[in-house]
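Student: Mind folding the following:
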Amino acid sequence: MPQHSAPAVPVPVVLDPAARDADAEHRLLRAAGPATRIDILGVPAWSVTDPALLKNLLTSPDVSKDARRHWPGFEDAVQTWPLALWVAATNMFTAYGGDHRRLRGTVAPAFSARRVAALRPTVEGIVDGLLTGLEAVPPGEVTDLRERFAYPLPIAVIGHLLGVPDSRGDEFRALVNDVFDTTLTPAEAAGNAGRLYTMLDALIAAKRAAPGDDMASALIALSEEGPEGRRLSEEELRDTLLLMINAGYETTVNLIDQAVTLLLSRPAQLDHVREGRATWLDVVEETLRHSPPVKHLPLRYAVADIPLPGGGHIAKGEAILASYAAANRHPDWHDDADAFEVTRITKEHLAFGHGIHFCLGAALARMEGEVALSRFFERFPDAGLASPREDLEPVASLISNGHRSLPVRLRPREA
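Tutor: Alright, predicted model coming up:
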């Protein structure tokens, strides 16, 4: 019989900035091996999709997130790369070693288990208010659930944490959306970053003039009179606030969006929850595994040459892209990995990262997702998608993993 070899994978794989078929792209990356060379908006890097290798790299001292110290391409990138903000900000997201420990230590207390538990009544109140607003939608009418539910919930929660006035929420949202939009030109991305920093500076000035019982005021106090070794510079203050807004907003929007979409397109999975075979936390975890809020997270850098399984190596100074969505569905990690199964026993995933950069807001995101989903399906048990799942358009981003809109009928049309 003739032998048929697997189709050749182009090297480097050029990632689609609009992510029009992310699942196919992730299969291509996995087919190329544990790590493969890619082009991400003109920047060469290594995409890592093998979960075991990715976990090793995420915990290795030979991998840094500090582009200034460990990436020779940094100076060019900040001038010409649309994702410059992702590597140039000065906060714990881009820090390495002692700087990372110091910056993470300033924010960690706000996301302790006790603080997250104390936030639950606030989240429940916000969710209930949003659902009450949705009650006004006439039976049979289509409404965009991403716009009217998934978006405003995390914006309100982050606003509560940071003391952002409700009147500024829509402005922050529009600017953060463009941080994740990977179809912008370098000039458009730089302009958006400038407007975002202008808003952050206005928030900082307002909190300095009238401090409140919120995280922004607490961070400002640390920048001015914090203990030795924990004091934030002005740049670190701005970029830490930027990180909290970015990380606490878009990811939760996508978690709710994807979970609702998956459940409404797979009624048997929703039945598992309604009949007691799975919990809402099972839904959250399986959504995080199957369709994580972030597909790829830029960037990390090799501090030394890193050998790869099967031969070859990532050279010192080369950039590394953590391809979380592709790794989560790796067939060596999960049986029938492409299936969405809320009763799956093992739902391990890398949606929140791994190791010292594991997302501090993971517990808050999980709680927001659980409250939002449980109360939405209790209030609207007959909700249904107004368009087939395969017809929903993805957001224009190789980072953010959600839909441009989520058209839903909350109740069937009355006879």
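Student: For the rest of this, base every contact and every neighbour count on C-alpha atoms.
Tutor: Will do.
Student: now the strands for the stretch 51-200 of the chain?
Tutor: For the stretch 51-200 of the chain, the strands defined by DSSP state E, counting those that start in this stretch cover 63-64, 142-144.
Student: surely E236 meets T90?
Tutor: Yes: applying Cα atoms under 8 Å as the test, E236 and T90 come out as touching, 5.4 Å apart.
Student: Counting neighbours around each, name which of these two comes out higher.
Tutor: Counted by other Cα atoms under 10 Å, E236 and T90 do not tie: T90 has more neighbours, with 24 against 18.
Student: ok now do the more buried one, which residues does it touch?
Tutor: 235-236, 239-240 (Cα atoms under 8 Å, 6 or more residues apart in numbering).
Student: Same check on A216?
Tutor: By Cα under 8 Å, 6+ apart, the neighbours of A216 are 161-163, 204, 207, 241.
Student: Now a PyMOL select for only the buried ones of those residues.
Tutor: In PyMOL syntax, the buried subset of those is picked out as below (16 or more other Cα atoms under 10 Å):
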select buried, resi 161+162+163+204+207+241
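Student: Please give the structure of this sequence too, so both can be compared:
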Amino acid sequence: MPALFTHEFATDPYPAYAWLREHAPVYKTVLPSGVEAWLVTRYADAREALADPRLSKNPVHHSEAAHGKGKVGIPGERSANLMTHLLNIDPPDHTRLRRLVSKAFTPRRVAAFEPRVRELADRLIDGFAARGHADLIHEFAFPLPIYAICDMLGVPAEDQDDFRDWAGMMIRHGGGPRGGVGRAVKRMRAYLAELIHRKRGESGDDLISGLIRASDHGEQLTENEAAAMAFILLFAGFETTVNLIGNGTYALLSHPDQRRLFQDALAADDTGLLRTAVEELLRYDGPVELATWRFATEPMTIGGQRVEPGDPVLVVLAAADRDPARFDDPDTLDLTRSDNQHLGYGHGIHYCLGAPLARLEGHIALATLFGRLPDLRLAVEPSELRRRGGLIMRGLRELPVEFEPVRG
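Tutor: Just a heads-up that it's a prediction; the model follows:
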């Protein structure tokens, strides 16, 4: 069996996932944190598990949590009082919160944000276009979604660099205690609490104001729930989009035929193919490698394996989306792929609420980047690129590129 969680695995996990799908599709392993968990790698099993109500999202069901050994969740969220969000709760609380949040985070609000995302993408490219080289992660893929979600939430422009610093701390250091990750989360929580308190008296057209106003049958979000939701939109929303832009750009640079197809679609303003392309990039090398934690609440069977109450279950989205039982020629990047019900943003009641915004940002970022810098190319050998550490997300640490300088 191929080794898991090594440097080689982080660089290219897909051969190991192919082996697991064939020989051990539901496999119990010890994670780098020391926690034992089941990995679910086949598409059919993954889709079923993502929607199974017997798999709880609440870490209280973790068999080790009662003994203080559980190492699950987002770094710092417990100590910062940020646990009450959609990734950590089940119905009926999840149903109530999602209904309330959906009233604020509407498709109309996302669609209306398109001009601002285009403006941000152009502004960021303006910052390095005349130079002829850039690190696309730090200069484009990372700041774009941070500034976008800050704008959407209603964070004043003069405070957005603080959010960029806090988010950078979390994305660089993952879940480890070093580097002040917990302090960054606490500072973000304190700022959000103050911002929510302020907006209760001066409500605007931003998302936080919408969260405060959202009500249903007399119910509203508590202040802590609103802060936790704003936090998870920042934390989960920005990193998935960073990785979508970074992984998607690298995939196009690594597949010249598909890159030509993408740029031809840009020239022809073929929005249908451009949107199909984003879906294929999400499937081929998506931003989320494993779905967030689930815990069995009763004895159950997944893919022929008995799972005991309290056992952690991790659905491997990256493996499911390369399953040949579901996708033709799954290891091939095909931007014209039409039958593409990938699991990149999950499935079931926990399907990612921010997926429409992430898709919008990914589409605009890639179209703007390859439209304005048509000769974009890697500045290093692919073997020199490094992946960030961490279990859930899949993304590059940096993406050095070169191009003909653009002036004026």
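Student: Kindly name the residues of the second structure that line up with the top helix by length along the first structure.
Tutor: In the first structure, with assignment by DSSP state H, the single longest helix is helix 234-265. Aligned by TM-score structural alignment, helix 234-265 of the first structure falls on residues 223-254 of the second structure.
Student: try stretch 377-391 of the first structure
Tutor: With TM-score structural alignment as the criterion, stretch 377-391 of the first structure aligns to 370-384.
Student: Which residues belonging to the matching stretch are considered buried?
Tutor: Quick answer for stretch 370-384 of the second structure (16+ other Cα under 10 Å): 370-371, 373, 376-378.
Student: got it, and stretch 156-170 of the first structure?
Tutor: Across stretch 156-170 of the first structure, burial judged by 16+ other Cα under 10 Å covers 156-164.
Student: just stretch 86-101 of the first structure next, same as before
Tutor: 86-96, 99-100.
Student: cool, stretch 209-229 of the first structure as well?
Tutor: Applying 16+ other Cα under 10 Å to stretch 209-229 of the first structure flags 211, 214-223 as buried.
Student: Among these, which lie within helices?
Tutor: Of these, the ones assigned to helices by DSSP H are 215-223.
Student: ok so, going back, and the buried residues of stretch 86-101 of the first structure as TSV, adding distance to H272 of the first structure?
Tutor: What follows is these, written out as TSV (distance: Cα to Cα, whole Å):
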residue	distance to H272 of the first structure
W86	39
V87	42
A88	45
A89	43
T90	44
N91	42
M92	39
F93	37
T94	41
A95	42
Y96	43
D99	45
H100	42
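Student: Most widely separated two among the residues you listed?
Tutor: W86 and D99 (17.2 Å; Cα to Cα).
Student: before we move on, the earlier item: out of the strands of the stretch 51-200 of the first structure, which comes closest to P298 of the first structure?
Tutor: strand 63-64 (11.7 Å).
Student: Distance from that closest one to the middle of the chain?
Tutor: Remark: strand 63-64 of the first structure is offset 20 Å from the chain centroid, using Cα atoms, centre = their mean, to the nearest Å.
Student: Provide the aligned range in the second structure for it.
Tutor: Counting by TM-score structural alignment, strand 63-64 of the first structure pairs with residues 55-56 of the second structure.
Student: how long is stretch 53-69 of the first structure from one end to the other?
Tutor: Stretch 53-69 of the first structure has an end-to-end distance of 23 Å (Cα to Cα, to the nearest Å).
Student: which parts of it are buried?
Tutor: So, applying 16+ other Cα under 10 Å, buried residues of stretch 53-69 of the first structure: 54-55, 57-58, 63-67.
Student: Distance of A372 of the first structure relative to V284 of the first structure?
Tutor: 10 Å.
Student: cool, and L321 of the first structure?
Tutor: Distance from L321 of the first structure to V284 of the first structure, by Cα to Cα: 25 Å.
Student: now R389 of the first structure
Tutor: 18 Å.
Student: Which position in the first structure pairs with M393 of the second structure?
Tutor: Checking TM-score structural alignment: M393 of the second structure goes with S400.
Student: got it, and V307 of the second structure?
Tutor: Superposed on the first structure with TM-score structural alignment, V307 of the second structure falls opposite I314.
Student: neighbours around the nearest residue to that match once chain neighbours are set aside, how many?
Tutor: Distance criterion Cα to Cα, 6 or more residues apart in numbering; nearest residue to I314 of the first structure, sequence neighbours excluded, is I306 at 5.0 Å. Residues contacting I306 of the first structure under the criterion other Cα under 10 Å number 17.
Student: How about F235 of the second structure?
Tutor: With other Cα under 10 Å as criterion, F235 of the second structure counts 18.
Student: for it, what are its contacts?
Tutor: A167 are the contacts of F235 of the second structure under Cα under 8 Å, 6+ apart.
Student: Distance check, it against L82 of the second structure.
Tutor: 11 Å.
Student: which residues does Y249 of the first structure contact?
Tutor: Per Cα under 8 Å, 6+ apart, neighbours of Y249 of the first structure: 151, 154-155, 158.
Student: Let's have the residues you listed in a markdown table, adding distance to D181 of the first structure.
Tutor: Output for the contacts of Y249 of the first structure, formatted as a markdown table (distance: Cα to Cα, whole Å):
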| residue | distance to D181 of the first structure |
| --- | --- |
| Y151 | 16 |
| P154 | 18 |
| I155 | 18 |
| I158 | 20 |
